[in-house]
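Q: Sequence first, then the predicted structure:
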Amino acid sequence: MTNFDTRITNLRHEIEINLLAMKNKKLSDVMFCKLSDDNAELMKELTSIYMKRNEELDMKLEEFISRRNVK
């Protein structure tokens, strides 16, 4: 495994861990309840955007890796 492969793998694991943590409703509730109502709504919106971008990034990484493995 090359250094590049290791970095890609580490990035994927980090993304998966972040997504799992944000999907955990209790964690989100704890995180949001400490914020004012306006900030909590903003944080929920930003979390949603972050999760969507990570899902897109994960698909791009899988596509890149599969193309790289074909060559």
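A: That came through fine.

Q: from here on, contacts and neighbour counts on C-alpha atoms
A: OK.

Q: Which other helices and strands does the longest helix belonging to the chain contact?
A: Longest helix in the chain by number of residues (criterion: DSSP state H): helix 37-70. Applying 3 or more Cα pairs under 8 Å, 6 or more residues apart in numbering; DSSP states H and E, we find helix 37-70 packed against helix 3-23, helix 25-33.

Q: Which positions within the longest one qualify as buried?
A: By neighbour count, with 16 or more other Cα atoms under 10 Å as the criterion, the buried positions of helix 3-23 are 12, 15, 19, 22.

Q: Check it against this one:
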Amino acid sequence: MIPSLAPTRSGAAFVLSSLTPLQVFSGDFLYYAIVFFVLAILAALLGARGIAGMSMEIARILVLIFLVLAVISLLL
């Protein structure tokens, strides 16, 4: 989430409206990873091994991205 810029009372200069720490991600990667994981399980149950494999690989990559961003967020 990027802090928004708000005009000062004079309107000439801009200042940061909030002084919160930088938040790199909002957790959407984990949500989509779970969605792709459930899709992979359903596809595997229905016998669509190709779709199940692709969905599982996408879920794995999204979890890795989530973990990297979580560590970066904790360090900042």
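A: Right, received. Where do you want to start? Keep in mind it's a predicted model, so treat the numbers as computed, not measured.

Q: TM-score for the pair, please.
A: The TM-score (TM-score structural alignment, normalised by the length of structure 1) is 0.55; 58 aligned residues with a Cα RMSD of 3.2 Å.

Q: quick one: which of the buried residues of helix 3-23 of structure 1 is nearest E56 of structure 1?
A: I15 (10.9 Å; Cα to Cα).

Q: what do we get in structure 2 for the closest one?
A: Using TM-score structural alignment, the equivalent of I15 of structure 1 in structure 2 is F29.

Q: again with L61 of structure 1
A: Under the alignment (TM-score structural alignment), L61 of structure 1 maps onto L69 of structure 2.

Q: Report how many residues lie close to the nearest residue to L5 of structure 2 once chain neighbours are set aside.
A: Distances taken as Cα to Cα, 6 or more residues apart in numbering place L16 nearest to L5 of structure 2, at 5.1 Å, with adjacent residues excluded. Using other Cα atoms under 10 Å, L16 of structure 2 has 13 neighbouring residues.

Q: Against V68 of structure 2, how distant is L74 of structure 2?
A: Separation of L74 of structure 2 from V68 of structure 2 (Cα to Cα, to the nearest Å): 10 Å.

Q: Show the contacting residues for the match of I15 of structure 1.
A: 62-63, 65-66 (Cα atoms under 8 Å, 6 or more residues apart in numbering).
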